[in-house]
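Asker: Coordinates for the following, if possible.
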Amino acid sequence: MNDISSAEITTLPSDAANKIYASAIMFRDETESARKIAPVVVNKLSEFALFRMGLPKSLGGWAGNPIETLKTYETLASAEASVAWIVWNNHLACTFGRFLDESSMKEVYSDPSHIYANSARPEGVAQTVDNGYMVSGQWTLVSGCQLADWFVLRCLVISEGSPTTLGPGASLKLFFIPKKDVKIIDTWDVGGLNGTGSHDIVVKDAFVKEAYAVDFDSPVAIDTAYSRLPIGCINAAGCAAMALGVLKAAMDDLVDMCFERVTPGKSPDLRDRATVQATIAKSKTVLASKRAQLHHSVEVLWKEAQQKNTFTDIQLADVWAASCEAAREARDMVSEIYAVAGTASLYKKHKIERAHRDIHAILQHGIIQPHWMNQAGMAYVGLTPNGAMFRI
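Answerer: Predicted coordinates:
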């Protein structure tokens, strides 16, 4: 593939995340109240190309070891989970671009200032017409829609003789649609991940040319180790990394409170409570062990991708299982931290309060639901996992 943009990451994504960390914290109240990422933070994320990590290197993407993206999500989530969520969501929208032909990829992704949003839920309908499709629908939970210049939206494709409802034989495609064809409906009135601005969007009779409609069986326009990585479980690993970042924020906040709330000569302090001591020790162990397992399982896939090897179901299962368990244990640990911190957990000035809301919102995503553990278990006992996204 020829170079089609001069944009290129010159800083490790994880180093960039560390540089943005302070700003994400400084403007977290603005992000929360506005229900979208504060403009200052958006500009910094764009400056370091963190919205474009899923693209090929020639378009400003990362294209290196995916552990870097996991570190990036964890660091950003430890500052403000909504910031990490939008970066992670952009990675998926950019990853979908691998199925476009080279010319279409350039048209959609060549502007380094652009931001992307997506919905893999097939909540729209695409009617086949000459040279393309007419797309209409309303999609829920479209994170970052107010910031996005392009949307990648999944639809049921209807043509002569094809099924008109979801089910066996239905044809599904992803459609790349510019923001001019999208209307935002203000529906995001929530607690956790409030800053993601995950409103509904509506598209009505938008023409999408044939080249902008792809599916998971479409040819991949580039052939790099990064483009060979499976979309599903890598996306799950990213979600888990965010959960670990939120756990780190809550854990660090509890430790800080222990040092700040010391009253010599009076009743026992927070740090003197056995429950607090045990919870801090447990949380540090959970964070380190789940991070190590997650990174190791993804590292195995990266090495296989570099060698152009086919991933085994066991290797994929390891990532799915590590992701689901890391996220679940992070949620359980944050809930325990929230409990042992006592009434301090109720105050918004402490990260624990926000962490408790955000971690429960993160775990609602379908990519880390318990059924993926069943899919992994099938592989471990010699059965064939049948989840639609297990190998994609």
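Asker: For the rest of this, base every contact and every neighbour count on C-alpha atoms.
Answerer: Will do.
Asker: ok, residues contacting stretch 282-291?
Answerer: Ala241, Leu244, Leu247, Lys248, Met251, Ala322, Glu325, Ala326, Glu329, Ala330, Met333 (C-alpha atoms under 8 Å, 6 or more residues apart in numbering).
Asker: How many neighbouring residues does the third one have?
Answerer: Other residues within reach of Leu247, judged by other C-alpha atoms under 10 Å, total 32.
Asker: for it, what are its contacts?
Answerer: Ser78, Ser283, Leu287, Ala330, Arg331, Met333, Val334, Ala355, Ile359.
Asker: And the buried ones among those residues, selectable in ChimeraX?
Answerer: Only the buried entries of those go into this ChimeraX selection, using 16 or more other C-alpha atoms under 10 Å:
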select :78,283,287,330,331,333,334,355,359
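Asker: for the contacts of Leu247, which one is nearest Leu153?
Answerer: Ile359 (25.8 Å; C-alpha to C-alpha).
Asker: That closest one and Gly192 touch, don't they?
Answerer: Yes. Taking C-alpha atoms under 8 Å as the definition, Ile359 is a contact partner of Gly192 at 7.4 Å.
Asker: Now do the buried residues in the lengthiest helix in the chain.
Answerer: Longest helix of the chain, by residue count under DSSP state H: helix 274-306. Neighbour-count burial for helix 274-306, counted by 16+ other C-alpha under 10 Å, picks out 276, 279-280, 283, 286-287, 290-291, 293-299, 301-302, 304-305.
Asker: Tell me which residues of the host helix or strand of Ala126 come out buried.
Answerer: Per DSSP states H and E: Ala126 is located in strand 116-129. Across strand 116-129, burial judged by 16+ other C-alpha under 10 Å covers 116-128.
Asker: Also this sequence, please, to line up against the first:
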Amino acid sequence: MTDGLAPVETPTSLLDTIPTLEPVIRAGLDDLERGILPAEIMRAVEEAGILDVWIPSKVSGKEADPVDWLKAVEAIARIDASVGWAVIVLSGHVRLLTVDHYTRFSELTNGRVLPAFASAPRGRAVAVEGGYRVTGRWPFASGSTYATWHGGVAMVVTEDGTPQMAPNGLHPMMIQVMWPADQGKVVETWDGLGLRGTASHDIEVEDLFVPDGQALLEPFPLRAEHATERVRELGVLAHGTHALGLARGALDEFQRIVASKPIPGSRSAAVMGHTESHRIAFAKADALLRAARSLLYGAVEDALVAAAHDELPMDQRVAIRQANIFAVRSCREVVDEIFKIAGTSAVYRGPVIERAFRDMSTAANHNLPLESSYESVGAYMLTKNSSEGPVSVGTPFF
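Answerer: Predicted coordinates for the structure are as follows:
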């Protein structure tokens, strides 16, 4: 590792680093709530090796066990959801780079490739000799203040702004353009209900020259040498494990409050967790969380086995999408229920359960795990055996 980061021995598991990271994260909770993604926290996460797990081994990366990484995201989100979200973005987005792109980017930013980019097509790219002149402003670039690279989707246009059509002639040509973070700017717009410390600000460039080597024409790298590359959904499955950690943190806090000595004179604190309805609600929430976790990790393991020697079958792609959506939607139910039975102890701004409620509400509104995302799963299941083959609706599968 360069840029002054301390070298560390690779732990047996990424989970082994969590006890060391936890006090660092907790020390920055107030800053995170104020909308700051502390560099001290992210530097500690980076030094622990959690941000470079997807770097291809052929360029001296770790390419760690994907299940280990998903569990590390879960463990960090259990401590703080904003840091967990930043980990998803800054490490998971490396999967979108080809080996050639990664090598080039690494040379330009001292070996640190931490990309934050937005998928909304808010940019315009004019083709010029050797690359593109890019102008645009993109929202929701999580991790933007710590990232070493920024990027966004841009429509390729002519000098007069006329869209160029894709080779199939059916839609305008879109490309993913990337640039070193210090060549653009971060516009501090993020003031969300939850996930306040994710630095999900706008990123902006104006008439920036982006060389061809920093334009991603394919949505995913053409690497399929082993199962972790053939299961291209692994990065987005962290949305599910992030939700699992967040919800478990809310359950942990409710248990802690119940076990602690009630505040004198507080009826709600005295009865919390000691009524029949509270006990039933907690047990059901815990069961739902365990079921969601089992389904998600089971689907991941099945997919890795199925992709061991060949492309992942569509049945498995559908199953892991279904499990990911179910995990996030179930975790929202869990956190909502805990917030409800926590009563007035959860309504003041700042306590763990109140923050979990806001964080979970925000995370669950991401477009990937929305309730409507089930439609593509159901459509495939109901039509895959029909004479005309499966019907594709909603967000396409990878």
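Asker: Give me the TM-score for this pair.
Answerer: In this superposition the chains share a TM-score of 0.88, using TM-score structural alignment, normalised by the length of the first structure; 382 aligned residues with a C-alpha RMSD of 2.9 Å.
Asker: can you pull out the strands in the first structure?
Answerer: With DSSP state E applied, the first structure shows strands at 116-129, 132-142, 150-158, 171-178, 183-185, 199-209, 213-214, listed in chain order.
Asker: Show me just the buried residues among the contacts of stretch 282-291 of the first structure.
Answerer: Ala241, Leu244, Leu247, Lys248, Met251, Ala322, Glu325, Ala326, Glu329, Ala330, Met333.
Asker: ok, the last one - contacts?
Answerer: Residues touching Met333 of the first structure, when contacts are defined by C-alpha under 8 Å, 6+ apart, comprise Leu247, Ser283, Val286.
Asker: what does the last one align to in the second structure?
Answerer: So the one you mean is Val286 of the first structure. Using TM-score structural alignment, the partner of Val286 of the first structure in the second structure is Leu288.
Asker: Arg349 of the second structure reaches Arg355, doesn't it?
Answerer: Yes. Taking C-alpha under 8 Å as the definition, Arg349 of the second structure is a contact partner of Arg355 at 7.4 Å.
Asker: If you count surrounding residues, which of those two has more?
Answerer: Each of Arg349 of the second structure and Arg355 has its neighbours counted (other C-alpha under 10 Å); Arg355 has more, 25 against 12.
Asker: Which residue, neighbours along the chain excluded, lies closest to the counterpart of that one in the first structure?
Answerer: For Arg355 of the second structure, the aligned position in the first structure is Arg354, judged by TM-score structural alignment. The shortest distance from Arg354 of the first structure to any residue other than its chain neighbours is 6.8 Å, reached at Lys348 (C-alpha to C-alpha, 6 or more residues apart in numbering).
Asker: Please report how far the spatially most central residue of the second structure lies from Val45 of the second structure.
Answerer: Centroid check for the second structure by C-alpha atoms, centre = their mean gives Ile88 as the closest residue, at 3.6 Å. Relative to Val45 of the second structure, Ile88 of the second structure is positioned 12 Å away (C-alpha to C-alpha, to the nearest Å).
Asker: cool, and Phe220 of the second structure?
Answerer: 25 Å.
Asker: Ile203 of the second structure too?
Answerer: The gap separating Ile203 of the second structure from Val45 of the second structure is 23 Å, by C-alpha to C-alpha.
Asker: who's in contact with stretch 336-350 of the second structure?
Answerer: 33, 250-251, 254, 268-269, 272, 278, 281-282, 285, 352-355, 357.
Asker: so which of those comes closest to Tyr132 of the second structure?
Answerer: The closest of those, once distances to Tyr132 of the second structure are taken by C-alpha to C-alpha, is Glu33, at 38.3 Å.
Asker: Report the contact partners of that closest one.
Answerer: Arg196, Gly197, Gly350.
Asker: Serialize the contacts of stretch 282-291 of the first structure to TSV and add fields for distance to His365 of the first structure.
Answerer: Shown next, in TSV, are these (distance: C-alpha to C-alpha, whole Å):
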residue	distance to His365 of the first structure
Ala241	13
Leu244	15
Leu247	17
Lys248	20
Met251	23
Ala322	16
Glu325	14
Ala326	14
Glu329	15
Ala330	14
Met333	18
